[in-house]
Each structure stands twice: as structure tokens, then as C-alpha cells.
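Peer 1: Coordinates only, no sequence provided:
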């Protein structure tokens, strides 16, 4: 038993949430419309062609990026998903992952660059990232549902919050690891800060940054599956229903579709940078 009074953390958070619901509702509505439009766009693009045509296209892309082994696995994996009857759910999940990963990268890379250039910003952001990475994933579902109700949008919001730290950290790390001699040489040739960033620091930091992007996409996929608990559609909803109804076979099939999608996304992001590096 503690002799100190309990800190009013829960009450303070609830008051802050109530204030945001009262004063920022139009902003949340606009964000919700934008995210839902983007998710629907990607999902419709992936579902528009016949599955066999989509598999042929993605197989060719896999061959161009990672040669025949990646192409063969991608074709067999997506044919298996189509055969099991989870094509539409998998494409919906892919749309959610692409959307959440896109937002994570668009926000994460600039924040990482700012942290690399500003020690004060890094001192502020680093503890926040520690907090975000140690917080249980299910906790992110609560504020997302509070502000955006149930459905696809809170799933994307929760995924972005959960998945963005690796991109920020590894962008910051990649830029800080650039050799000081190279940056001094660029300064000696009269490069501006912007030119030094674009032509020297970012190209050299790209391997580390791409590792962060890869982790972000994987985390986005894992969170999108968890977000099925709050109404996010896709293969995660099938897994969740199988768990609640104790349908072991169906859960294994849906989980297998998630595994295939995760491996394909992981290999695509890894080989994408390698192919670009070879072309340079």
C-alpha cells in the first residue's frame, strides 16, 4: 500500500482526449477522409486486374528486382493465396500496408533528417521513440478508435504510430554515419546544406535508411493484422474470426497468406535497394 496519493495520469489523459474530440473533430474528419480514399485507391488498383494477370505482373517485377528465385516464390505464393480463396482479403491487407508504410516513410524520413541536423530535436524525439517502441501494440488501438471510430482509418493510424520509429532512427543513424571527411570536402567545394544532403549524405545513408523502411513495412503488416480487432478489413479479420471461433484450419490458411505476403514485401524492399545500387 502506497502512502503517496495516486498521480492523476488517467484523468489527465481522458481530459486531453475529451478536449481534442471537442475542438479537433473537423481535423480528424478530414484526416479520416484522406486515409480512407488512399486505402480504397490502392485496394481497388490491386483488385482491378484478374488475379492471374496481377500475379503475372508482380512476378515480372520480382524478376526485374530480385531475379528468378524471388519471382518463382512470388508467383507460387500468390497462386496459393488465390487457390485458398483469400485473394480479396490479401489485396485489402496489401492496400492497408502500403498506405500505412507510405505515411510512415513520408513522415519518418524528414523527422530523421531533422534529428540528424539538430541535437535538440534528437534529444526530444529519442525518448518519444523509446516510449513508442516499448508501448504494447494493443494500446495504440485505443486512441485510434477514440478519434476515428471503427474501421480502416484507425487501423492505418495505429499502424503508422507503431511502425514509424525504425524509419526515424535509421535515417538519423545513416546520416550521422556519413564520413566527416566527405562532408568537409563538399563544404570545401561550396555546396549548400541542401546540396550536401541530397548529393552526399542521403545517397551514402541509403542502405541504413532502407533497412529502416524494411522494418517499417514489416511492422505495418503486423499491426494491420492486429488492427482487425477494431474493424480493419483484410486477412487479419479472417485470422481474428478463426481465433475467436477456434477454427484451427482456417486460421492456419489465413496465417499462411500473411506469411507469404510478409516474405514477398520483405524481399521486395531488400532487393529494391540492391538493384538500384547495382545500376549506380
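Peer 2: All right, it came through fine. Note that the structure is a prediction, hence the values are computed from the model and not measured. Residues are numbered from 1 along each chain as shown.

Peer 1: hey, let's count contacts and neighbours off CA atoms from now on
Peer 2: OK.

Peer 1: Please identify which helix or strand holds the closest residue to residue 144 other than its chain neighbours.
Peer 2: Nearest residue to residue 144, sequence neighbours excluded (C-alpha to C-alpha, 6 or more residues apart in numbering): residue 154, at 4.6 Å. Using DSSP states H and E, residue 154 falls within helix 152-176.

Peer 1: and that helix, how far out from the chain's middle?
Peer 2: In terms of C-alpha atoms, centre = their mean, to the nearest Å, the centre of helix 152-176 is found 6 Å from the chain centre.

Peer 1: Kindly report the same for stretch 201-212.
Peer 2: 17 Å.

Peer 1: Which residues does that stretch contact?
Peer 2: When contacts are defined by C-alpha atoms under 8 Å, 6 or more residues apart in numbering, stretch 201-212 is touched by residues 166-171, 173-175, 177-178, 183, 269-270, 273.

Peer 1: how does it look with 6 Å?
Peer 2: Defining contact as C-alpha atoms under 6 Å, 6 or more residues apart in numbering, one finds that stretch 201-212 is touched by 166-167, 170-171, 174-175.

Peer 1: Structure two is appended below for comparative analysis:
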């Protein structure tokens, strides 16, 4: 007697599995090239964070939080670090922080230029937008299986999966921030003879910074 699976005309799951295996086999040099900067930056950040003495790290975080936020945030940050050390998870916390720091660097390097490209080209945005929709509605762990097949087991697949899940908000906010710059400001820049590069760096990006930082916060 025929089983329901025997009647399947479109075995999509098998097609996807075969495609991933083909990519992993034939594009191995490409994925090794992608893996190299991620692995090296992650190792560098991990080494630096673990080498900074605990008291110095607390002071640096306190000063940075005081300068960028407020005295209340600075005190809270310092107390939180002391608590982390007191419960014996300082090493794990520094490893986690190195993972997050590395992911933020790559999200920014990918997200901001892509967002700028989308803001300046409606056709690109029409293609990128549905891709971002899928990326933001897919759970992060779903990326891990194909990523592990492509990059192997280790911290790099985790980084790639995190960047894939975290970059879309920054792309969206960068695109939105540049598009929200008042047309009068753009026209004024053009009237004063600004070219496209000057228009971007001296008018659009400075005015879009608050929105872009909102996207970075989401990332």
C-alpha cells in the first residue's frame, strides 16, 4: 500500500539538504575565507578582555558609562561587574562579551553600508526588504544547522548565526534614517554644490545618526 510520502511530487526537504551539501562541498574556500576574519577578531577580543585586570576593567566601564550615560548608569554597571565576579562567572562573562562585541562589529560593517545602499536605491530596497522580513521572523537557532554544516563546529557558526539574526534592524533603521532626512536639507546641499559623497557624509548621515543608533541598540 502506498504511503503518503511515496506520493510526494516536490520533496523540498531533500532538495534543500542536497543544495546545502553541494554548497558545503564546492564552496568550501569561500566559507574558509569568511571564517578567517571572524575567528581572528573573536580570538583577539577574547584575549584582550581576559587580559584586562578586574579592577581596571571595572574602572574603565565606570568611566565609559559616566561619560556616555549618567552617574547612575555608571554606578549600576560597576556594581553589576562586581556581582558577576563575586558569583564566580567572570571568565564566562568576558567570553560572552567578546562574542557580543565581535558580533556588533560585523553587524555594523554589514548593516550600515547595506542600509545606505537601500536608502539610495529603491530597487535594491524592494529586493532586500522581503529578505529582512524572513530573517527577522525566523528563530535564531534555525540558522545554526546549515551554518554548522558550512563553517564547522565552534564559536564561528554561533557568531554567523547571531550576525544573521541581529543585522536586519540596523539595515532597516539606517535605510529609514537616511530616507527621513528632510528634502529641503538635501536640496540645500545640492544647491551649494555638494556631490553624492559629500551629501551622504556631511548631511544625510549626521542627521540620520539618532535613528541609526536606535537600530544599533536593537542589534
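Peer 2: Structure received. As the structure is a prediction and not an experimental result, all values here were calculated from the model.

Peer 1: Please name every helix or strand in contact with the helix ranked longest in structure 1.
Peer 2: Assignment by DSSP state H gives helix 51-84 as the longest helix of structure 1. If you count contacts as 3 or more C-alpha pairs under 6 Å, 6 or more residues apart in numbering; DSSP states H and E, helix 51-84 of structure 1 packs onto helix 248-279.

Peer 1: which residues in structure 1 does stretch 116-131 of structure 2 match up with?
Peer 2: Stretch 116-131 of structure 2 lines up with residues 113-128 of structure 1 when matched by TM-score structural alignment.

Peer 1: follow-up on the earlier one: in structure 2, what residue corresponds to the residue nearest to residue 144 of structure 1?
Peer 2: In structure 2, residue 154 of structure 1 lands on residue 157 (TM-score structural alignment).

Peer 1: Which residue would you name as the spatial centre of structure 1?
Peer 2: Per C-alpha atoms, centre = their mean, the C-alpha nearest to the average position across structure 1 is that of residue 101, at 3.0 Å.

Peer 1: residue in structure 2 matching that one?
Peer 2: So residue 101 of structure 1 corresponds to residue 104, using TM-score structural alignment.

Peer 1: What of residue 173 of structure 1?
Peer 2: Per TM-score structural alignment, residue 173 of structure 1 is aligned with residue 176.

Peer 1: Would you agree residue 170 of structure 2 is in contact with residue 110?
Peer 2: No. Residue 170 of structure 2 is beyond contact range of residue 110, at 9.0 Å (criterion: C-alpha atoms under 6 Å).

Peer 1: If you count surrounding residues, which of these two has more?
Peer 2: A count of neighbours by other C-alpha atoms under 10 Å puts residue 170 above the other of residue 170 of structure 2 and residue 110, at 27 against 17.

Peer 1: Give the aligned range of the longest helix of structure 1 in structure 2.
Peer 2: Using TM-score structural alignment, helix 51-84 of structure 1 lines up with residues 54-87 of structure 2.

Peer 1: What is the end-to-end distance of that stretch?
Peer 2: 14 Å (C-alpha to C-alpha, to the nearest Å).

Peer 1: quick one: that stretch to chain centroid distance?
Peer 2: When distances are taken as C-alpha atoms, centre = their mean, stretch 54-87 of structure 2 is centred 25 Å away from the chain's centroid.

Peer 1: related to what we said a few turns ago, narrow the contacts of stretch 201-212 of structure 1 to those that are buried.
Peer 2: Buried by 16 or more other C-alpha atoms under 10 Å: 166-167, 170-171, 174-175, out of the contacts of stretch 201-212 of structure 1.

Peer 1: one step back: check the mean deviation of the longest helix of structure 1 from structure 2.
Peer 2: For helix 51-84 of structure 1, the mean deviation from structure 2 after alignment is 0.9 Å (mean C-alpha distance after the TM-score superposition for structure 1).

Peer 1: what sits up against stretch 268-280 of structure 1?
Peer 2: In contact with stretch 268-280 of structure 1 (C-alpha under 6 Å, 6+ apart) are residues 65-66, 214.

Peer 1: Same check on stretch 93-112 of structure 2?
Peer 2: Contact with stretch 93-112 of structure 2 is made by 42, 45-46, 163, 167, 170-171, as judged by C-alpha under 6 Å, 6+ apart.

Peer 1: Ok, stretch 153-164 of structure 1 next?
Peer 2: Stretch 153-164 of structure 1 is contacted by residues 32, 100, 104, 108, 140-141, 144-145, 148, 216, 219-220, 223, 227, 232 when judged by C-alpha under 6 Å, 6+ apart.

Peer 1: rerun at 8 Å
Peer 2: Stretch 153-164 of structure 1 has contacts (C-alpha under 8 Å, 6+ apart) with 32, 35-36, 96-97, 99-101, 103-105, 107-108, 132-133, 137, 140-141, 144-145, 147-148, 215-217, 219-220, 223-224, 227-228, 230-232.

Peer 1: Please narrow those residues to those residing in helices.
Peer 2: Counted as lying in helices by DSSP H, out of these, are 32, 35-36, 96-97, 99-101, 103-105, 107-108, 132-133, 141, 144-145, 147-148, 215-217, 219-220, 223-224.

Peer 1: Show me just the buried residues among the residues you listed.
Peer 2: Looks like these have 32, 35-36, 96-97, 99-101, 103-105, 108, 132-133, 141, 144-145, 147-148, 215-217, 219-220, 223-224 buried, using 16+ other C-alpha under 10 Å.

Peer 1: Distance from stretch 87-96 of structure 2 to the middle of the chain?
Peer 2: Worked out by C-alpha atoms, centre = their mean, stretch 87-96 of structure 2 lies 22 Å from the chain centre.

Peer 1: Neighbours of whichever residue in structure 2 pairs up with residue 198 of structure 1, how many?
Peer 2: Aligned by TM-score structural alignment, residue 198 of structure 1 pairs with residue 201 of structure 2. For residue 201 of structure 2, the neighbour count with other C-alpha under 10 Å is 11.

Peer 1: swap in residue 62 of structure 1?
Peer 2: Neighbours of residue 62 of structure 1 under the rule other C-alpha under 10 Å: 24.

Peer 1: For it, which non-adjacent residue is closest in space?
Peer 2: Nearest to residue 62 of structure 1 is residue 71, by C-alpha to C-alpha, 6+ apart, at 4.6 Å.
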